[in-house]
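Colleague: The following block contains a protein sequence and its predicted model.
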Amino acid sequence: MRWLDADEERAWRALRRMMIAIQSRTAHDLAAAGLSEPDYEVLSTLSERPGHASTLGEQAAKMGWSRSRLSRHATRMEARGLVRREPDPDDGRGCYLVLTEHGLRTLEDAAPAHLESVRRHVIDRLSSADLSALERIARKLEEPT
């Protein structure tokens, strides 16, 4: 077993505290709009797709989720009228996840406050050099080992 040295331990703990703090703050702000972070992620990524639709598998891959996680979450979002499922004509077992008009309006209503939250808690607190370093580090750490 390789224990963390003092510098590694400080960096690891700082990363964990940062991730928890930012997620907590932005989630709290987003909840005021009636959405969870996963709701917002589904709505925003669907809004970027042609026709505001994606197969369940493509959408799960884009979000870094398992198909089963997305399917369960989509069921809850369907009940709220934010998304709907449509059969995939090319795959009898598959379906498309489609952003509804209500889902699009909900996203459009929530987006300004969410963007302000992201700016307040992250973007506006960092220099452009910090943002570049953060992006570089984040891309490196999101790659599988």
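Modeller: Perfect, thanks for sending it. Keep in mind the model is a prediction, meaning the values are calculated, not measured.
Colleague: hey, let's count contacts and neighbours off CA atoms from now on
Modeller: Noted.
Colleague: just checking, residue 97 is part of a helix?
Modeller: No. Residue 97 is assigned strand when assessed by DSSP: H, G, I helix; E, B strand; the rest coil, not a helix.
Colleague: Nearest residue to it in space, please, no chain neighbours.
Modeller: residue 85 (4.8 Å; CA to CA, 6 or more residues apart in numbering).
Colleague: got it, and residue 77?
Modeller: residue 83 (6.0 Å).
Colleague: Spit out the contact partners of that neighbour.
Modeller: For residue 83, the contact set (CA atoms under 8 Å, 6 or more residues apart in numbering) comprises 74, 77, 97, 98, 99, 100, 103.
Colleague: got JSON lines for these, with neighbour count too?
Modeller: Formatted as JSON lines, these follow (neighbours: other CA atoms under 10 Å):
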{"residue": "74", "neighbour count": "22"}
{"residue": "77", "neighbour count": "17"}
{"residue": "97", "neighbour count": "26"}
{"residue": "98", "neighbour count": "24"}
{"residue": "99", "neighbour count": "27"}
{"residue": "100", "neighbour count": "20"}
{"residue": "103", "neighbour count": "25"}
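Colleague: Check it against this one:
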Amino acid sequence: MDHRDSEPASSDGEPRWLDDGQQRTWRAFMLGTTLLLDRIDVDLRRSHGISAVEYEILVRLSEAGGQLRMARLAAALAHSRSRVTHTVKRMEGAGLVLRTESPEDGRGVIAQLTTTGSKLLATAAPSHVETVRQYFVDLADQEDFAALGRVMDAVADRLIADHPERELRR
């Protein structure tokens, strides 16, 4: 039976506890993810004066052709609208993005990447990708890295099924 189709609890209602190996892997994933995201944030702040969330907003806007509705941006980042609004407002003050009313309906707000934001992204991207390589990509062989990609795609597929608005993969 495919583990993705299994029930959340055993037939007697008891949780399907993780075995020792699964628990070690889960804990390694959680610790590694936490430390990696912290390292990325520290490096971006130190080298470019932006947080990892601000960098991700610049990336998402760039990949979307330079603009996105704020609601879509918040969904894609899995952050609350108020948190994204606060972050984008701060970025707008720094000249990295611009917020405008949606020309389609006048109700929605569009976040647009500015020239300054594009330049910062272009400057930050090389050092960011080096951090990602040094602390993530280059630590695994190709087969393990490909397997991790398949696992995380399966995780994303499962979670996006409940929230299709979060799908931004190409």
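Modeller: Yep, that arrived. What you are looking at is a predicted structure, and each value in this text was computed from that prediction instead of being measured.
Colleague: re the thing from before, map the residue nearest to residue 77 of structure 1 onto structure 2.
Modeller: Taking TM-score structural alignment, residue 83 of structure 1 has residue 97 as its aligned residue in structure 2.
Colleague: Kindly report the same for residue 132 of structure 1.
Modeller: In structure 2, the residue matched to residue 132 of structure 1 (TM-score structural alignment) is residue 146.
Colleague: Going by secondary structure, that match is in what exactly?
Modeller: Per DSSP states H and E: residue 146 of structure 2 is located in helix 142-162.
Colleague: what's the spacing between residue 91 of structure 2 and residue 106 of structure 2?
Modeller: From residue 91 of structure 2 across to residue 106 of structure 2, the span is 22 Å (CA to CA, to the nearest Å).
Colleague: Quick one: neighbours of the aligned residue in structure 1 for residue 42 of structure 2, just the number.
Modeller: Here residue 42 of structure 2 is matched to residue 28 in structure 1, going by TM-score structural alignment. By other CA atoms under 10 Å, 15 other residues sit near residue 28 of structure 1.
Colleague: For structure 1, which segments count as strands?
Modeller: 53-55, 83-88, 91-99 (DSSP state E).
Colleague: give me the stretch of structure 2 that the shortest one matches.
Modeller: With the alignment judged by TM-score structural alignment, the segment of structure 2 matched to strand 53-55 of structure 1 spans residues 67-69.
Colleague: Mean distance of that stretch to its aligned residues in structure 1, please.
Modeller: For stretch 67-69 of structure 2, the mean deviation from structure 1 after alignment is 1.3 Å (mean CA distance after the TM-score superposition for structure 1).
Colleague: the longest helix in structure 2 is where?
Modeller: Assignment by DSSP state H gives helix 20-48 as the longest helix of structure 2.
Colleague: Centre of the chain to that one, how far?
Modeller: Computed by CA atoms, centre = their mean, to the nearest Å, the chain-centroid distance of helix 20-48 of structure 2 equals 13 Å.
Colleague: now do stretch 80-90 of structure 2
Modeller: Distance, stretch centre to chain centre, for stretch 80-90 of structure 2: 15 Å (CA atoms, centre = their mean).
Colleague: Around the match of residue 132 of structure 1, how many other residues sit close by?
Modeller: A count of nearby residues for residue 146 of structure 2, using other CA under 10 Å, gives 12.
Colleague: Understood, closing this out.
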